[in-house]
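1. Okay, here's the prediction I keep looking at, along with the sequence it came from:
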Amino acid sequence: MTADNNTTVPNPPVALPRPTARSHHGDTVEDRYEWLRAKDDAEVISHLEAENAYTQKRTEHLDGLRGTIFEEIKSRTLETDLSVPTRRGQWWYYGRTVEGSQYGIQCRAPLASADDWTPPELSPDTVIDGEQILLDGNKEAEGHDFFSLGSFEVSNDGTLMLFGVDLAGDERYTVQVRNLVTGEQLPDQIAGTSAGAGFSPDGRFIVYSTVDDAWRPDTVLLHELGTPVEHDVTLFHEPDERYWVGAGFTRSDRYLVIGLGSSITSEEWLIDADDLRSQPRVVWPRREGVEYESEHAVIDGEDVLYILHNEDALDFELVRVSAADPAGARTGVITHKPGQRLLGISTFRDWGVVGYRRDGLARMGLLNYETNAVDELEFDEPLYAVGGGGNPEWAPPILRLGYGSFVTPGTVYDLDIASRRLHLRKRQPVLGGYDPEDYAQARVWAPAADGTQIPLSLVWKRSFGEAGSEPRPLHLYGYGSYEHSIDPGFSIARLSELDRGVIFAVAHVRGGGEMGRQWYEDGKLLAKRNTFTDFVGCARHLIDQRYTSADRLVAEGGSAGGLLMGAIANLAPELFAGVLADVPFVDALTTILDPTLPLTVIEWDEWGDPLHNSDVYEYMKSYSPYENVRPGVHYPRILAVTSLNDTRVMYVEPAKWVARLREVGADAMLKCEMVAGHGGVSGRYNAWQERAFELAWLLDVLGVADR
């Protein structure tokens, strides 16, 4: 065998077939590589290490390019920087990054005065009066190969801090508490929590969640500071394996909200924040297929709940109810409008903020409590992403926004509510003379197999010519599951592609949420194939319209988007030069058949239940990538990237897939991070190295590695 630079290298590792039988609904399948699931088996670890060694050898000719891309990312990034301060209580809270350090540093500085709502313009290289370093991730990570912060919160009075740390990548966090006045580490330590622990408004308690053996958050507990963890009180436990559980306090600090959700059903329970040991009371009892979320407000002295729901309203509507009697009379606020998907409601003392999606773009509007009118915020770019962020206060005169696009770096605005003026607080620095006018973005539409028009978002560098004027190297990204939308966002790493003449495109396929709830419904369960054929339709359109050619097109997707990658490699291998699959869900049927695996039962609402339904079994078997690798097919070059400690998509899926692909002669490689989770490696420099590795491979496949 020869490497990509024609240097002879050893043959790839061979996973010896050890067939095991799997029988369901009268169908017996012989799985030759299921033995790779034995994570604690030394032979399995040895095989993964051999795969890494092989991938390194196959790509060693790209070492120089990897180093160049890493330096490009690094040189464009302001490594010593600060976030825009967010006001909470008597402090401005912000984060620092320091050149040479992997992790962020959490800081705060005191307000100048009680009526100070203009964040200070901090300089990363100057001493800030009264600054306190709350948590230095670099110090906490010392001696560990992996570090992830899953919870971080300061009590309302500013005297206590909690933080939850994962040192393995398995998304189980140990919560610790620190006294910010004395610097003392309190004895309170809670192991095995999920992300999102927080203080009660009075700072006496910690509310946190734990997970079951399937990694499902199923229990909400109350810990009183200074007492043994064994005495913690269970506030809520959900036995139904289809539901996850979480909890958090309303912005008003009036209630603790315990939220339960499956893919299609939700339920909320309220506990008065001043009596956390009291019995929770349900907002609306769960009904199969009905989703809702509530936010507390005070209208004319009465506690009310604004509830966003989809009962007889596919794209959701907003109503208002009494908090004392949520199941009682409803007052309509925003009526259902097909095609305008209401996404969320945030309430403040004097006004609300509504998020929604129309024509494939996220939008925001201010809600007037008296008139129910929504004042939509307007932006000039044809493609953009916008959302609220950093708004912990109950009665602010401003609203903090995050904004960006393919060409506009991440931007922080404060919207003055009284004047409706946007104040630019910060735009992500991009060093090296970046000019957004050098790049262009556009939305085009591609026909799917059934004639549905699929939106495509594109960005390219103008100096290489107009997109579509001639075939160019093109990087096509897709996801298409869980109603998750891929919005146009800026990426410093992506500039390394665009500056080499590559067009970057996102296929907004069905199964995502870009075009409303029906868009999601038409790409899940027994309509899942639409996700795959939509992506293929987008690829064909880009080729037919001369944006690219099959030998200059690489597809990428991760997690459920990795399932998409495996499916399109089987469906239309002739359209792609390469496929990059990050933590790919490519052995979907095997996973969804096993209710003992992490999160499987919860996933039945998304994919169907093949264990108990023969139609679902046959349908999933017809598209699951591992099941459908075919001999005699010329597959595109494939790189699968995974992590040993991933609890969401286990490493065994891409490991089995790559072994099966090699059986039929495909050029497939596996890269397995041995100390990481679903999100990959920890630390920003490590993440840049990882992305540089992937981009170098991608550019090599596209034939522009020498640019």
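-> Received the coordinates, thanks. Residues are numbered from 1 along each chain as shown.

2. For the rest of this, base every contact and every neighbour count on C-alpha atoms.
-> Noted.

3. Mind listing residues that contact stretch 382-389?
-> If you take C-alpha atoms under 8 Å, 6 or more residues apart in numbering as the criterion, stretch 382-389 is touched by 355, 361-364, 399-406, 441-443, 457, 487-489.

4. at 6 Å instead, please
-> For stretch 382-389, the surrounding residues in contact (C-alpha atoms under 6 Å, 6 or more residues apart in numbering) are 400-405, 487-488.

5. now swap in stretch 573-592 and tell me
-> 550-551, 553-560, 562-563, 600, 624-626, 635-642, 649, 653.

6. Could you list which residues are in contact with the nearest residue to residue 303 once chain neighbours are set aside?
-> Spatial nearest neighbour of residue 303, excluding adjacent residues (C-alpha to C-alpha, 6 or more residues apart in numbering): residue 323 at 5.4 Å. Going by C-alpha under 6 Å, 6+ apart, residue 323 touches 303-305.

7. For this protein, just list every one of the helices.
-> Using DSSP state H, the helices of the chain run over 42-58, 63-76, 137-140, 495-498, 517-521, 529-544, 560-571, 588-593, 600-607, 614-623, 652-663, 684-702.

8. Out of the ones you listed, which is closest to residue 333?
-> helix 517-521 (19.8 Å; C-alpha to C-alpha).

9. List the buried residues for that closest one?
-> Along helix 517-521, these residues count as buried under the neighbour rule (16 or more other C-alpha atoms under 10 Å): 517-521.

10. wait, which of the residues you listed is closest to residue 166?
-> Residue 166 has its nearest neighbour among these in residue 520, at 32.7 Å by C-alpha to C-alpha.

11. Tell me, how many residues neighbour the nearest residue to that closest one once chain neighbours are set aside?
-> The shortest distance from residue 520 to any non-neighbouring residue, by C-alpha to C-alpha, 6+ apart, is to residue 511 (4.0 Å). By other C-alpha atoms under 10 Å, the residues close to residue 511 number 31.

12. Thought residue 523 was touching residue 511, still the case?
-> Yes - counting by C-alpha atoms under 6 Å, residue 511 touches residue 523, with 3.7 Å between them.

13. Need the overlap of contacts for these two.
-> Taking C-alpha under 6 Å, 6+ apart as the contact rule, residue 511 and residue 523 both touch residue 531.

14. Work out the gap between stretch 696-706 and the centre of the chain.
-> Averaging C-alpha positions (C-alpha atoms, centre = their mean, to the nearest Å) puts stretch 696-706 27 Å from its chain's average.

15. which other residues reach it?
-> Applying C-alpha under 6 Å, 6+ apart, the contact partners of stretch 696-706 are 66, 473, 552.

16. and which of the residues you listed is nearest residue 55?
-> Nearest to residue 55 among these: residue 66, at 13.9 Å, using C-alpha to C-alpha.

17. residue contacts, the closest one?
-> If you count contacts by C-alpha under 6 Å, 6+ apart, residue 66 has them with 692-693, 696.

18. Quick one: those residues as a markdown table, columns for distance to residue 609 and neighbour count too.
-> Formatted as a markdown table, those follow (distance: C-alpha to C-alpha, whole Å; neighbours: other C-alpha atoms under 10 Å):
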| residue | distance to residue 609 | neighbour count |
| --- | --- | --- |
| 692 | 39 | 24 |
| 693 | 37 | 20 |
| 696 | 39 | 25 |
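
19. Use this one as the comparison:
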Amino acid sequence: MKLSRDGSSIAYTVDPGDGSERLQVHVQRIGSAGLGTRLPQLEGSVSIEWSHDGSHLYCTRADGLGRPSRVERVDVSAPEHARPECICEEPDAAFWLDIGKTKDWRYLVVSSNAKRSSEVRVLDWEAGEGPGSLRLVHPRSPGLEYFVEHADGYFYMLSNAQREDGQYSLFRIPAESSSPSPPPERWECVVPAGTQGLVLEDFDAFRRCLAVFARDAATGLPLLALLKLERATGAPPQLVPVPLPAWATALDPGANADFEAASLRVTLSSPGRVPVAADVDLDAGALRTLSGESPSAAVGTLRTHGRSSDGTLVPLTISHAGPFPPAGGAPAWVEVYGAYGRCLPCDWAPERAALLQAGWVLAGAHVRGGGELGRAWHAAGRGVHGLQARVDDLAACIDALVERGYTSYDRIVLSAHSAGGVVAAGLVQRDPGAVGALVLEAPFLDVLTVQCRPDLALTVHEYEEWGDPHSTAGFLQARRGGVQTACPYQGLRGGAFPPTLITASSTDTRVPVWGPLKWAARARAMNQGPAPILVAPDLHAGHAAHESQRLELAALLQAFAMRALGLA
């Protein structure tokens, strides 16, 4: 949902709930009834943004494979008759377009992002530049990522420039359009990677300062700091840490749409604590919670590590309503993801809270490929060799849980969604007795076949994540068994598999339904034990269950898990 600059109108997208992810766009005057005016000519938009004067709506439109490849705008003064006007188009199938604005409403921002490189163009609204005046900030370059905001006459950029390890630093360059942007080696670095033990993740701009969102370089826990811009003195920007509660394993920023705001709204939570809203004073740097202590504060959460086979310490989050470790061990629900540089959520969720109340241990294995320790952590889990590292990391976390008395192997339910299925199924492929049950939601399991199909929605965009079998190196790796061994379907071998439940949907636009079905069929044929391998199909779920069905699905998965462990 986007609010116009004058606050008179909103534009928002509606998910039709059929799993297609083909969003509908509506525009509505504040205070009017109903769903507002639907813009059928913008159906299938991926992102939307208002123009500075509220006369037009910009959007990114998807091509036939669902890739946001065009930026268009439409006149909303007469939306029923307006025809979209194309502003720019991205021909490279590896790049996806995104549309936004700087928070001060000075610039429209068009970003073109691949997995390991990016390119940004801006349109200066205050200078009266028209839609054909997009200005390139810096041309795309292999391996260079940068993301732009504007404040105080500068473009502030989160980027991996000037770093061989790929970690993000915070840079700035003058925003004037009269001269070309300097090359990355001349960008002014205002917060180098690793400053105060921070792994930079994101930032937000205000007139008073920048809010810097980061993670602890050792534990991967969330951190927050304010970058004081020091306009009056002209001194270098100063980074001031904001103390967070020790129990907070998740920090989610609010909308924070007001550039002139004096405070930053965040939400803090953990697997055992319901979300608590808090405001951060942007001048003093003090955090003030707006609600009381969570009633589930008796649940303890611990961030520790497992030691992988190469000696790497892998962050491991453990939650339990009772003593650490539980006397005699307990059933454990272990989650894993490890892909695309995304962090495994460590926030509060009602479906997970039900397990805690029933005496279960909850654990999150933050394996390589995720973003908990920054871009270097992601890079270490990428590609063919990274697939094996992710599985090693997961095995180390499970071993740590068992060796420290939290649970036993036969009482562990291993759960994964989407790309996390590569890691979870990879562990069971290697060691079928490593867990007591396996739960996979819309899992990505046939990596090699998908990466050989550029006609599928995400394949070309994700070559840099999983490998490109069409390249010479990728083809040789596949022939030599690299991808085949790491791919859960291609590398599946016989064994006594644990009880397994898989969800899949024919409307899933991200993971083709035939991948999970093929894996289930082959696993059944190769299963040397009595445990069932079940598939729960849903024709309309798409890649993830709709919000209205999420708890119902969680109940199904947990009922299966309890039955598989002999608890029901």
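-> Thanks, I have it. Since the model is a prediction, treat every value here as computed from it, not as a measurement.

20. From residue 382 of the first structure, how far out is residue 325 of the first structure?
-> In this view, residue 325 of the first structure and residue 382 of the first structure are 43 Å apart by C-alpha to C-alpha, to the nearest Å.

21. now the contacts of residue 323 of the first structure as CSV including distance to residue 257 of the first structure and neighbour count?
-> Converted to CSV, the contacts of residue 323 of the first structure look like this (distance: C-alpha to C-alpha, whole Å; neighbours: other C-alpha under 10 Å):
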residue, distance to residue 257 of the first structure, neighbour count
303, 14, 14
304, 14, 20
305, 12, 24
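
22. quick one: what's aligned to residue 86 of the second structure in the first structure?
-> In the first structure, residue 86 of the second structure lines up with residue 234, judged by TM-score structural alignment.

23. again with residue 97 of the second structure
-> Taking TM-score structural alignment, the alignment pairs residue 97 of the second structure with residue 245 from the first structure.

24. How about residue 379 of the second structure?
-> Using TM-score structural alignment, residue 379 of the second structure pairs with residue 521 in the first structure.

25. count of neighbours near residue 267 of the second structure?
-> Residue 267 of the second structure, neighbours per other C-alpha under 10 Å, totals 19.

26. what do you get for residue 370 of the first structure?
-> Using other C-alpha under 10 Å, residue 370 of the first structure has 10 other residues around it.

27. likewise residue 198 of the first structure?
-> So residue 198 of the first structure, with other C-alpha under 10 Å, has 25 neighbours.

28. try residue 233 of the first structure
-> 15.

29. just checking, it touches residue 221?
-> Yes - with contacts counted by C-alpha under 6 Å, residue 233 of the first structure reaches residue 221, the gap being 5.5 Å.

30. Quick check: chain neighbours aside, which residue is closest to residue 293 of the second structure?
-> That would be residue 276: by C-alpha to C-alpha, 6+ apart, it lies 7.9 Å from residue 293 of the second structure.

31. when you align them, which residue in the first structure goes with the one you found?
-> Checking TM-score structural alignment: residue 276 of the second structure goes with residue 411.

32. Taking the centroid of the second structure, which residue is nearest it?
-> residue 342 (4.2 Å; C-alpha atoms, centre = their mean).

33. Would you mind finding the match for residue 558 of the second structure in the first structure?
-> By TM-score structural alignment, residue 558 of the second structure lines up with residue 695.

34. number of nearby residues for its match?
-> 22.

35. cool, and the one 4 residues further on?
-> Residue neighbour count, defined by other C-alpha under 10 Å, stands at 24 for residue 699 of the first structure.

36. if we can go back for a sec, measure the match of residue 379 of the second structure to residue 472 of the first structure for me?
-> Residue 521 of the first structure is 34 Å from residue 472 of the first structure, by C-alpha to C-alpha.

37. same deal with residue 574 of the first structure?
-> The spacing between residue 574 of the first structure and residue 472 of the first structure, counted by C-alpha to C-alpha, is 17 Å.

38. Can you pick out the residue with more neighbours from those two?
-> Between residue 574 of the first structure and residue 472, counted using other C-alpha under 10 Å, residue 472 has the larger neighbour count: 22 against 15.

39. Might one say that that one is in contact with residue 550?
-> No - with contact defined as C-alpha under 6 Å, residue 472 of the first structure does not reach residue 550; the gap is 10.2 Å.

40. since we're on whichever residue in the first structure pairs up with residue 170 of the second structure, how many residues are nearby?
-> Counting by TM-score structural alignment, residue 170 of the second structure lines up with residue 318 in the first structure. Here the number of neighbours of residue 318 of the first structure (other C-alpha under 10 Å) works out to 25.

41. Next one: residue 318 of the first structure from residue 229 of the first structure, what distance?
-> 40 Å.

42. likewise residue 585 of the first structure?
-> For residue 585 of the first structure relative to residue 229 of the first structure (C-alpha to C-alpha), the value is 37 Å.

43. Against residue 557 of the second structure, how distant is residue 333 of the second structure?
-> Where residue 557 of the second structure is concerned, residue 333 of the second structure sits at a distance of 11 Å (C-alpha to C-alpha).

44. typo on my end, residue 239 of the second structure
-> 45 Å.

45. what do you get for residue 179 of the second structure?
-> Here residue 179 of the second structure is placed at a distance of 58 Å from residue 557 of the second structure (C-alpha to C-alpha).

46. quick one, which of the two is more surrounded?
-> A count of neighbours by other C-alpha under 10 Å puts residue 557 above the other of residue 179 of the second structure and residue 557, at 21 against 8.

47. all strands for the stretch 301-450 of the second structure, in order.
-> Assigned by DSSP state E, counting those that start in this stretch, the stretch 301-450 of the second structure shows strands spanning 313-320, 332-336, 361-365, 412-417, 437-441.

48. could you dump those strands to TSV with mean neighbour count and distance to residue 493 of the second structure?
-> Formatted as TSV, those follow (neighbours: other C-alpha atoms under 10 Å; distance: least, C-alpha to C-alpha, whole Å):
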stretch	mean neighbour count	distance to residue 493 of the second structure
strand 313-320	24	27
strand 332-336	26	22
strand 361-365	26	25
strand 412-417	25	19
strand 437-441	27	16
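
49. Dump the ones you listed to CSV, plus distance to residue 448 of the second structure.
-> Output for the strands of the stretch 301-450 of the second structure, formatted as CSV (distance: least, C-alpha to C-alpha, whole Å):
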stretch, distance to residue 448 of the second structure
strand 313-320, 27
strand 332-336, 21
strand 361-365, 25
strand 412-417, 18
strand 437-441, 19
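
50. wait, which of those strands is closest to residue 10 of the second structure?
-> strand 412-417 (33.0 Å).

51. what does residue 501 of the second structure align to in the first structure?
-> Residue 501 of the second structure maps onto residue 639 in the first structure, by TM-score structural alignment.
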